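# the following comprises the amino acid sequence and a computationally predicted model.
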Amino acid sequence: MSTDREKLHYAIGEAHLGTVIVAVSEAGVAGLLIADDETRALRDLRTAFPDAQLIADESIAGEALAAAIAVVDAPHRAFALPLDLRGSAQELAVWQALRTIPSGQTRSYGTLAKSVEMTITAQEVGAACAANRIAVVIPCHRVVKADGGISGYRWGVHRKRKLINMEGVA
């Protein structure tokens, strides 16, 4: 392995919604993924960060893992650790807008698109949600179809529905 590759330290644990894997860079939490099992979680992490050297290290990533499991199990909780957000300007703008949606509320893709500081479409909001590597903390689960229906979610529609229900959305 090349020594000039970025190092991400990761840890894996279990939450009510599945296996959680968290990756930490020098800047903060770069990834928080939810999967059905450890094998899938690690494969998803490798896919999300193909150029990084992934190092299993709970001594470095353990605090972030505990915080990640806590927020996945109680999505209304604040996440106090720094984030290392990686995306295009458009994705970063959508993710910022998502973080302003209060727990217990949802927004349609179109409504969220109108709230972003740049001109984007509802489809581009969906694409930014699909590119999100930080589950629950960047609350893509709070975005629904215009009719209020639940549609796609990177970590499974069944998890999206559970997260929304856990937050008490009617």
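The structure has been received and is ready for your questions. Numbers count the residues shown, from 1 in each chain.
# from here on, just use CA atoms for contacts and neighbour counts.
Fine.
# give me the contact list for the longest strand belonging to the chain.
The longest strand of the chain (DSSP state E) is strand 7-15. Under the criterion C-alpha atoms under 8 Å, 6 or more residues apart in numbering, residues 19-25, 38, 52-58, 60-62, 65, 69-70, 72-73 lie in contact with strand 7-15.
# repeat for stretch 144-163
If you take C-alpha under 8 Å, 6+ apart as the criterion, stretch 144-163 is touched by 17, 33-35, 75, 106-110, 129-130, 135, 140-141.
# same check on stretch 63-74?
By C-alpha under 8 Å, 6+ apart, the list of residues contacting stretch 63-74 from outside reads 11-17, 20-22, 24, 29, 32, 77-79, 81, 136-137, 166-167.
# downstream neighbour of the longest strand of the chain in the secondary structure list?
Sequence order places strand 18-24 as the next helix or strand after strand 7-15, per DSSP states H and E.
# which helices and strands sit right next to that next one?
strand 7-15, strand 29-35, helix 38-48, helix 58-73 (3 or more C-alpha pairs under 8 Å, 6 or more residues apart in numbering; DSSP states H and E).
# from these, which stretch is densest packed?
strand 29-35 (a mean of 25; mean count of other C-alpha atoms under 10 Å).
# hmm, who's touching it?
If you take C-alpha under 8 Å, 6+ apart as the criterion, strand 29-35 is touched by 17-24, 41, 44-45, 64, 68, 81-86, 133-135, 155.
# centre of the chain to stretch 108-120, how far?
Averaging C-alpha positions (C-alpha atoms, centre = their mean, to the nearest Å) puts stretch 108-120 19 Å from its chain's average.
# another one to put next to it:
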Amino acid sequence: MGNCFERKWREGWPPQPCYSISMNQMSDIAPSMQQPLDAQACWDAFMRRDRSLDGRFVGAVLTTGIYCKPSCAARHPRRENMIFLPDPAAARAAGFRACLRCRPDEVGRDRVAVEAAQAFIGAAETLPSLEEIAAHAGYAPHHFHRLFKRETGLTPAAYARSLRAERLKAALAEGESVTDAIYEAGYNAPSRAYADAKRHLGMTPSAWKDGGRGVTIRHVVVVSSLGPVLVAATAKGLCRISFDEGEAELRRRFPKAEILPGDAALEALAAQVVRLIEEPTRPLDLPVDICGTAFQQAVWAALRAIPPGETRSYAEIATSIGRPRAVRAAGTACGDNGLAVLIPCHRALRSDGGLGGYAYGIERKKTLLEREGGGR
């Protein structure tokens, strides 16, 4: 992407004559192609070569007549020489041709294959193997494994486990017996369901169904520069980090759990949480025990992947997990985050750059972003 002298290297032989498309010509593009795009967000995606946004739009270079996907490795053109279009079809209709280096037309095929695989996994009565999933999508297993994780943030097996755990959670919430819920969710044996439930629900199926009965949660309220912080954990890891809450709020969330004061182990975890609040750029790998649907987990994983000092819009987060239309749901998942700061939902902004909401107040969100280096 860039100037005419690069085109022989990028597009192969024979090179085509260099030409440019004027902005007046661009005004003739059909209205159906002129879908609203955030040009600055698109440009930023190209600048960081954001692979997660491949297939969501293309960038077209006026001086070369080439269009590329955001992750294209070629040298970037000048900003004034680049426009953004919703898809390759719109770019071709406007007179541009595909870059043979990044092959933007192939991204759509990959995304369709992943969506087909997700549907295949969702319809399967038992967990299909990687080979079966890849064969259904028409790819080699090792290649599709990487492709699926790139598009969804999860491996096919992890996606399938999350989907089953979500079904189990729904069945338990509807009042079914634990045994019936396990088999209805697609498990062949209770042992696998209990293993998945510990990972995805934060507790066993019976405990989830019964308001946390049988689960011991220790808690402590510690002082930070942003106010009092509730830190609570099961034996597995942190299950709640929140500002301005205490034991009463914890009991409402887990009405049948055994709620106990913190011990030395929790005090050590709480000290690290406070350190993270005071120095949010410091990387910490703390044990967690939180429940969430497959969608929520994907959003939370996307949040944790945002580097300190950077932000993402809710639309970018939704797009990064393969659900570009689920912007509102992504925002809701951010709000459902139970581990403040550790899962950095404060790094999520509105598409216009506004701070948006924050469960613990906009001033705290603003302070955290300032401590990290100021967002975008």
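The structure has been received and is ready for your questions. This is a predicted model, so every value here is computed, not measured.
# hmm, back to that, drop anything exposed from the contacts of strand 29-35 of structure 1.
17-24, 41, 44-45, 64, 68, 83-85, 133-135, 155 (16 or more other C-alpha atoms under 10 Å).
# number of nearby residues for residue 158 of structure 1?
Neighbourhood size, residue 158 of structure 1 [other C-alpha atoms under 10 Å]: 13.
# show me the contacts of stretch 144-163 of structure 1 that map onto strands.
33-35, 107-108.
# how about the longest strand of structure 1, aligned to which bit of structure 2?
Under TM-score structural alignment, the match for strand 7-15 of structure 1 in structure 2 covers residues 216-224.
# how much does the matching stretch stray from structure 1?
Superposing on structure 1 places stretch 216-224 of structure 2 at an average distance of 0.8 Å from its equivalents, by mean C-alpha distance after the TM-score superposition for structure 1.
# now do that stretch: distance to the chain's middle.
For stretch 216-224 of structure 2, the distance to the chain centre is 28 Å (C-alpha atoms, centre = their mean).
# ok, stretch 253-268 of structure 2 next?
30 Å.
# pick out the residue closest to the middle of structure 2.
Central residue of structure 2 (C-alpha atoms, centre = their mean): residue 302, 3.1 Å from the mean position.
# find the nearest non-adjacent residue to that residue, please.
Nearest residue to residue 302 of structure 2 in three dimensions, chain neighbours excluded: residue 317, at 6.5 Å (C-alpha to C-alpha, 6 or more residues apart in numbering).
# does that neighbour touch residue 329 like I think?
No. Look at residue 317 of structure 2 against residue 329 with C-alpha atoms under 8 Å: they stay out of range, at 10.4 Å.
# so between those two, which is more surrounded?
Between residue 317 of structure 2 and residue 329, counted using other C-alpha under 10 Å, the more crowded position is residue 317 (29 against 16).
# quick one: map that one onto structure 1.
Aligned partner of residue 317 of structure 2 by TM-score structural alignment: residue 112.
# now do the contacts for the nearest residue to residue 6 of structure 1 once chain neighbours are set aside.
Nearest non-adjacent residue to residue 6 of structure 1, counting by C-alpha to C-alpha, 6+ apart: residue 52, 4.9 Å away. By C-alpha under 8 Å, 6+ apart, the contact list for residue 52 of structure 1 reads 5-8.
# same thing with residue 95 of structure 1?
128-129, 132, 138-139.
# try 7 Å this time
Residue 95 of structure 1 sits next to residue 138 when contact means C-alpha atoms under 7 Å, 6 or more residues apart in numbering.
# over to the one 4 residues further on?
In this structure, residue 99 of structure 1 makes contact with 138-139, judged by C-alpha under 7 Å, 6+ apart.
# residue in structure 2 matching it?
Matched by TM-score structural alignment, residue 99 of structure 1 corresponds to residue 304 in structure 2.
# let me know the closest of the contacts of stretch 144-163 of structure 1 to residue 90 of structure 1.
Closest approach between the contacts of stretch 144-163 of structure 1 and residue 90 of structure 1, by C-alpha to C-alpha: residue 129, at 11.0 Å.
# pretty sure the closest one sits against residue 139.
No. At 8.7 Å, residue 129 of structure 1 does not count as touching residue 139 under the criterion of C-alpha atoms under 7 Å.
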